[in-house]
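1. need a 3D model of the sequence below.
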Amino acid sequence: MKRTLAVTGATCALALAVTACGGGGSDSASSANQELKGQTVTVAGVWTGTEQANFKKVLAAFSAATGARTEFVSTGDNVSTVIDSKVQGGDAPDVVMVPQVGVLQQFAAKNYLVPLSATAQASVTSNYSAAWKNYGSVGGKLYGLYYKASDKSTVWYSPTALDTAGVTAPKTFKDLLGAAKTVSDSGTPAFAVAGQDGWPLTDWFENVYLSQAGPDNYDKLAQHKIPWTDPTVVKALTTLGTVFGDDTLLAGGRKGALQTDLATSVQKVFGDKPAAGMTYEGDFVSGIVSGDLHKTVGTDAKFFPFPSVDGGPAPVVSGGDAAVVLKAGKNQKAGMKLVEYLASPEAATIWAKLGGFLSPNKGVAATSYPDDTTRAMGKSLVDAGDAVRFDMSDQAPAAFGGTQGTGEWKILQDFLRDPSNPKATAATLESAAAKAYQG
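-> Model (predicted):
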């Protein structure tokens, strides 16, 4: 593969043994094996199922190249609460894969984090757009390495369901509603909505809001520079309510949606007994399709970009998981070596080949992705450069945007349950946001 990473002795030592490095790759790998042999790196993250299994293959490659032993600890969705508890209890992992900018900032404010090494920073400068460096930085210091990213502006659909209904991929939200009604009228509910998890509902809102209200308002709302009672928020909720408020469009109606997690929402569309024609979420849906359901992305499952709303540009919302090193970890040195490895194109390529993964690393060749669909999304993510808009809820304090059963997740679940009063929902969102940002 083409490498744009400036190769240094440290970087070479952390590359896979099969990767050629100037001056002798095998000697460097052997040296690294001696350096980390017998050491253990503990990594915590939200990933479960196929995602966790694929990341463990990356960790296995790191172990093979360095001699270090790795352990993965699943945190569940409440990363902030779990890591707080582990730090206070003296059982902190060495590395955390943080899925929210707000949580990264919170950890930095609590003095939990070690700034990334010069080697990791050089890799970020060489291989990442400035936007990703900015999202990983607090107070001018780089703490987070964005290993995994996502395109959260994708609507996945069953070609069979849309063909049966005689509809094509819509370009506007109005056309999406029309297509959804036609699909539902054909006998299959249009959408499987993952309401049980909470966070997919924030992604629905963000795509509508970014397109309808524009990027400037998006940035202001993400930073709480305008209140959630702003008319632009009420308008976006009203628009979203046209989907959430129509039980005929939802598999199982609103009640069923609130009992459906992400994996189940994908299964309802692409499983052996389809119960819906479409599901909305990010590119990582492809990993569930290919890994859990053993279906073919690009044939059995296709996507179209989240459509434009009220004449605005089509939204491009992204997210990602940043590797950070904890001061309270028992092995900072080996933890930092892992982050340096994750910054390399080699480490990203391992998961890229497995599917269900996108990397913001420019050094990852498009041919690393397993299908044309994912290649197109990977190219789009890198080409977006500094125009990437990070998931809004992930930028918020965890108490508002990143905790199950409270804040935005819970309020939008309540909105899905009853979307009849967008103004009241906006007021509730503002009350929760003001408390979280003030805290």
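2. contacts and neighbour counts: CA atoms only from here.
-> Will do.
3. and the lengthiest strand in the chain, what does it pack against?
-> Across the chain, the longest stretch assigned as strand under DSSP state E is strand 317-326. Helices and strands touching strand 317-326, by 3 or more Cα pairs under 8 Å, 6 or more residues apart in numbering; DSSP states H and E, are strand 95-98, strand 113-114, strand 145-151, helix 332-342, strand 389-390.
4. structure for this one too, so we can compare:
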Amino acid sequence: MTTGPMKTGSMTTGSMTVAYLVNTAPVTSSTFIRREMAALEAQGVTVRRFALRRWHQPLVDPGDVADQARTHYILSGNLRGLALAALRQAVIGPAAFARGAWLAARLGRSAGGAVRHAAYFLEAVYFLRALRREGIAHTHVHFSSNAAAVALIARTMGGPSYSFTAHGPDEFLTAAEDGLALKLSGAAFAVAISDFCRGQLLRFGGAQHRDRIAVARCGLDLEDFVPSERPAGESRTLICVGRLCPQKGQVYLPAAVAALRATEAPFRLVLIGDGESRPAIEAEIARHGVGDLIELRGWRSSAEVRTAIAESRALVLPSFAEGLPIVLLEALALERPVVTTTVAGIPELVDDRCGRIVPPGDAAALTGALRDILRADDATLAAMGRVGRARVARHHDLTTLATTLRGLFAAAIAREGKAEVRMKRAVMGREAAEMES
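-> Coordinates of the predicted model:
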């Protein structure tokens, strides 16, 4: 689960309270964060949920609805609270207030967003007060974007240590402008979800931080993903799950379906998800005349997604940009082959033993891969499924991920405690020297 120089050791941790901070939560496409927090709680870690803003789309999963009620929102509907927190900090801690404001201005200059980073500063001041009030020892952030900036500013003002998990791909597109190097240098550690992601952190954050970057791959609880007794070969349904957006490339699927229609036995494609690419996908469906073969279902709950994948022949995800899609893990865990692309961390998970992997944007290769899956016999599909599930079990176990993170959090908190002890001893030493003189 964890690779690279960073080690967690065999530390036994007691009770600890950590904050999880994200930009927007809960979001239908980020169920993996909810699962991660629940796995940590199962190991005795108290997790306080924070988000900068509320997601205003309807939530379809009961778990997301429950998590929303447990989340403390910093920005949404809280302008008065932000202003009062800033005023209080300026009065009782003017030096810390000045340090935070200076850092926010520095980040704003590098990212070309002074107004945006002024907002991050106010959010950080409010967040800092909440951290102190709840006795939180460490903050963990998902994605190295604006929430990481808030955690960094809070840290600069005297808040607890922080860390972040980097996923990609979007956060690496503006890494230099968004101050990734500063965020990494201020963090107790960083987590990369793949070897590819670790390379991007080193590229943009600096190789000097390599010993503080751990590879901890996103995980699943395999008990929640029990393979169907129905062989994949009995189904003629291909399924695609994910936000409908340019990065995931669903707009190119109607052409592939049209190309296969004439030569393959009847089949259909189901798309679960929604997003800005929906009108373009609908236009392509109409242009290629495959409305009878493609169904757009919109967002569905986690349970409904699992059922749909289990009832499918294979999952297809023709992405142009990714981190490492969780839905690929889910499909493989359910012993269903996947057809996807050679993007970012995907080749670390998928090869031709558990599906088909093609260059992004290669229409002929995508069509050929889908043809292979549609023509494969039961034994071939079953063998792919077994390989895929074994690979997820070996590298993407949720309990192992939680254990790794718990150890990293505990180590960061312990280092913080030792630093405080050293600082107090230094102060006492100076005071004693002054008394003697």
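5. quick one: TM-score?
-> Comparison of the two superposed chains (TM-score structural alignment, normalised by the length of the second structure) gives a TM-score of 0.34, and 231 aligned residues with a Cα RMSD of 6.3 Å.
6. re earlier: nearest to T66 of the first structure, out of the helices and strands packed on strand 317-326 of the first structure?
-> For these, the distance to T66 of the first structure is smallest for helix 332-342, at 9.1 Å, taking Cα to Cα.
7. how about the next helix or strand after the closest one: buried residues?
-> Of the helices and strands lying after helix 332-342 of the first structure in sequence (DSSP states H and E), the nearest is helix 345-354. Residues of helix 345-354 of the first structure classed as buried by neighbour count (16 or more other Cα atoms under 10 Å): P345, E346, A347, A348, T349, I350, W351, A352, L354.
8. still on that earlier bit, in a markdown table: the helices and strands packed on strand 317-326 of the first structure, plus mean neighbour count.
-> Output for these, formatted as a markdown table (neighbours: other Cα atoms under 10 Å):
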| stretch | mean neighbour count |
| --- | --- |
| strand 95-98 | 26 |
| strand 113-114 | 20 |
| strand 145-151 | 25 |
| helix 332-342 | 24 |
| strand 389-390 | 22 |
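9. quick one: which of those is nearest T238 of the first structure?
-> Proximity to T238 of the first structure (Cα to Cα) singles out strand 389-390 among those, at 22.3 Å.
10. which helices and strands does the closest one pack with?
-> Counting by 3+ Cα pairs under 8 Å, 6+ apart, strand 389-390 of the first structure packs on strand 317-326.
11. repeat that with 10 Å
-> If you count contacts as 3 or more Cα pairs under 10 Å, 6 or more residues apart in numbering; DSSP states H and E, strand 389-390 of the first structure packs onto helix 130-135, strand 145-151, helix 199-213, helix 215-222, strand 317-326.
12. now do the strands in the stretch 1-150 of the first structure.
-> In the stretch 1-150 of the first structure, the strands defined using DSSP state E, counting those that start in this stretch lie at 40-45, 69-74, 95-98, 113-114, 137-138, 141-142, 145-151.
13. so for L221 of the first structure, which of these sits nearest?
-> For L221 of the first structure, the closest of those is strand 137-138, at 19.3 Å, according to Cα to Cα.
14. ok, back up a step: how about the strands of the stretch 1-150 of the first structure in JSON lines, adding distance to V324 of the first structure?
-> What follows is the strands of the stretch 1-150 of the first structure, written out as JSON lines (distance: least, Cα to Cα, whole Å):
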{"stretch": "strand 40-45", "distance to V324 of the first structure": "10"}
{"stretch": "strand 69-74", "distance to V324 of the first structure": "14"}
{"stretch": "strand 95-98", "distance to V324 of the first structure": "5"}
{"stretch": "strand 113-114", "distance to V324 of the first structure": "7"}
{"stretch": "strand 137-138", "distance to V324 of the first structure": "11"}
{"stretch": "strand 141-142", "distance to V324 of the first structure": "10"}
{"stretch": "strand 145-151", "distance to V324 of the first structure": "7"}
